[in-house]
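1. here is a sequence together with a model predicted from it:
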Amino acid sequence: MEKLDQPPYEQAPIYFYRSFVKRTVDILGSSLLLILLFPFIILFSVILLIFSGRPLFYKQLRAGLYDQPFIIWKFRTMQAEDIESSSHKYEWKDEVPQDFEFTTPQTLYITKLGRIYRKYSIDEIPQLWNVLKGEMSIVGPRPEMIEITKHYSSTQKNRLKVKPGITGYAQVNGRSAITHGEKIAYDLYYVKHCSFLLDLKIVLQTVYIVITGKGAW
C-alpha cells in the first residue's frame, strides 16, 4: 500500500487545533460519552444478542490518518454468515469515479434490527473506542475501506490528511445519499477549513440527522 506523506508544516492555528485541542476534545468527549452511554451499549448488545445472535460486533480494516490501516468497530447489522463475504472488489484504473455510489451488495442481508441500528447510527457507537485510542476523531471524514482508498487519485488522497471521524462534513450534507465525488468535495473542504466552530456545527447537525434518520441506508 502506498503511504501518504505527512505535510511538513501547516498554518499555525490549524496545526495547533488538530494536534492539541482536537485530540483533547476527542479524549474528553469519547470518555464522557462511553460512560454516559454504557447502559445503552449493554442494552443494545443484549437486544442484538437476543434477536440476531453472535457476534455482537463487526470489525473491518479501514484507512486512517495518512492512509494507515486500523480496525474499526461497529455493532453487527448483517447476518453473521455474510460477514466473511462482505468484502468488495473494484477494478478502477485512475481514480474512484466521481459518480460512484456505495451500496450494500444484494447478496448481503441486513437484518431488520440492523436497519434500525443503521438508520439511527446506533451501530457507530462502538467507534467511540476507536476515538479514545486515537485512531479516529469525533469529527472528520468517514473512514474508507482499503479496497477503495487504494484507487484514490492524488487529489482524493488529500481527504486522508486528517483523522477519520464518527461524523463529518459529508455526513451532514447528504450522508449515504451523495456520490463519491460530492463526498470527496465536502471532505476536502473540511480538511482545508478544520476548526472548532466547524466541528461544533457538524456535531449539532449530526444530532438532528441521527434523530430523524435522514440520509441513511
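-> All right, it came through fine.
2. please count neighbours and contacts with C-alpha atoms only from this point.
-> Noted.
3. could you work out the end-to-end span of stretch 63-76 for me?
-> Taking Cα to Cα, to the nearest Å, stretch 63-76 runs 20 Å from one end to the other.
4. same question for stretch 115-132.
-> Start-to-end span of stretch 115-132 (Cα to Cα) is 26 Å.
5. SS state for the residue most central in space within the chain?
-> The structure's the chain has its C-alpha centroid closest to residue 142; by Cα atoms, centre = their mean the separation is 3.2 Å. When states are read from DSSP: H, G, I helix; E, B strand; the rest coil, the local structure at residue 142 comes out as coil.
6. that one: what's it in contact with?
-> Residue 142 makes contact with 164, 165, 166, 167, 168 under the criterion Cα atoms under 8 Å, 6 or more residues apart in numbering.
7. apply 6 Å and report the result again.
-> Applying Cα atoms under 6 Å, 6 or more residues apart in numbering to residue 142 gives the contacts 164, 165.
8. that one and residue 106: what is the separation?
-> 23 Å.
9. next up, a structure to set beside the first:
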Amino acid sequence: MKRGGDLAVTVLAGIIALPLGLLIALLIRATMGGPVIFRQTRTGRHGREFDILKFRTMRDRQYEDEPDAPRITRLGALLRKSSLDELPQLWNVLRGDMGVIGPRPTLPEQVVHYSTRQRGRLAVRPGLTGWAQVRGRNSITWPERIELDLWYIEHHSLALDLRILALTVKVLLRPAGITAAGGVNPGFPAPTQPTAEPASRIVLPRQATATAPRLAPEELRG
C-alpha cells in the first residue's frame, strides 16, 4: 500500500514539476555545461546500493586542489536553498530505489560505521523527505538524525506520513538546516574503537563526540 502511495504522489509531483525541471536543466547546461545530473552511490533498503540523482550545483574544478565552496554557482546555491536540486530523485522513487518518506540515503562509507542498532535504519526504503529532515536536517548530529529515523520506523503510520509531508512544505517555504553551523556538514563520526551495543535505548547526544574526514559539499548533503 505504501508503494502505491509513493507512485501516486510521484506521478502527480512529476507532472507538476516536469516543466520546472526542464527549465532548470537548460539553465545548468547554459551556465555550467554538461552533465546536468549529479550521480552518487548511496545505500538503500537492506544495504542495496544505488545511484541517487540530483541536479548539478557545482562547476568543474579549474585546478586540482581548488576548494569546493567557490565551485558552487549562483544557480547551484539557489537550487540547494530551495531543495530543487533534489527533483531528479522522483526518478529514484519510480525505480523503487527510494520512497517519498523515509530516512535519507547515506554514503556506503558512512554505513560501514553503523552500529547494529543503527543498521535498523536500512530496514525501509530511503525517502525524499523524512522525520529527521523536518526535525533539524543537517543542523543536528548524525547520531541524533539516526535516532529520529529509527523512531520513525518504529512508529510510522499514515497520520505520521501526512504530518511529515505538511512539515516538509513548511521547511521548503522557510528553508532551515540545509548546512550545519559554519556552513560545512560534518562527516559521519567513525568510532575510535569497537564498543559493545548497549541494551538500553541510546540517549541523543547534544554534540558529536567523534570526528571523521570531511567530504565535499556535494557528497555530504542529504
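-> That came through fine. Every value quoted in this text rests on a predicted model; they were computed, and no experiment measured them.
10. so what corresponds to the residue nearest to the centre of structure 1 in structure 2?
-> Under the alignment defined by TM-score structural alignment, residue 142 of structure 1 is paired with residue 104 of structure 2.
11. residue 166 of structure 1 too?
-> In structure 2, the residue matched to residue 166 of structure 1 (TM-score structural alignment) is residue 128.
12. same check on residue 186 of structure 1?
-> Aligned against structure 2 by TM-score structural alignment, residue 186 of structure 1 finds its counterpart in residue 148.
13. do residue 74 of structure 1 as well
-> Superposed on structure 2 with TM-score structural alignment, residue 74 of structure 1 falls opposite residue 54.
14. which SS state does that match fall under?
-> Local secondary structure at residue 54 of structure 2 is given as strand here, using three-state DSSP.
15. ok, how many other residues are close to it?
-> 20 (other Cα atoms under 10 Å).
16. can you pull the contacts of it?
-> By Cα under 6 Å, 6+ apart, the contact list for residue 54 of structure 2 reads 37, 38, 85, 86, 88.
17. contacting residues for the aligned partner of the second one in structure 1?
-> With TM-score structural alignment as the criterion, residue 38 of structure 2 lines up with residue 58 in structure 1. Neighbour list for residue 58 of structure 1: 73, 74, 75, 76 [criterion: Cα under 6 Å, 6+ apart].
18. out of the residues you listed, who's the most crowded?
-> residue 76 (26 neighbours).
19. for that one, what are its contacts?
-> 56, 57, 58.
20. now render those residues as a markdown table, adding secondary structure and distance to residue 45 of structure 1.
-> As requested, the contacts of residue 76 of structure 1 are exported to a markdown table (DSSP: H, G, I helix; E, B strand; the rest coil; distance: Cα to Cα, whole Å):
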| residue | secondary structure | distance to residue 45 of structure 1 |
| --- | --- | --- |
| 56 | coil | 6 |
| 57 | strand | 9 |
| 58 | strand | 12 |
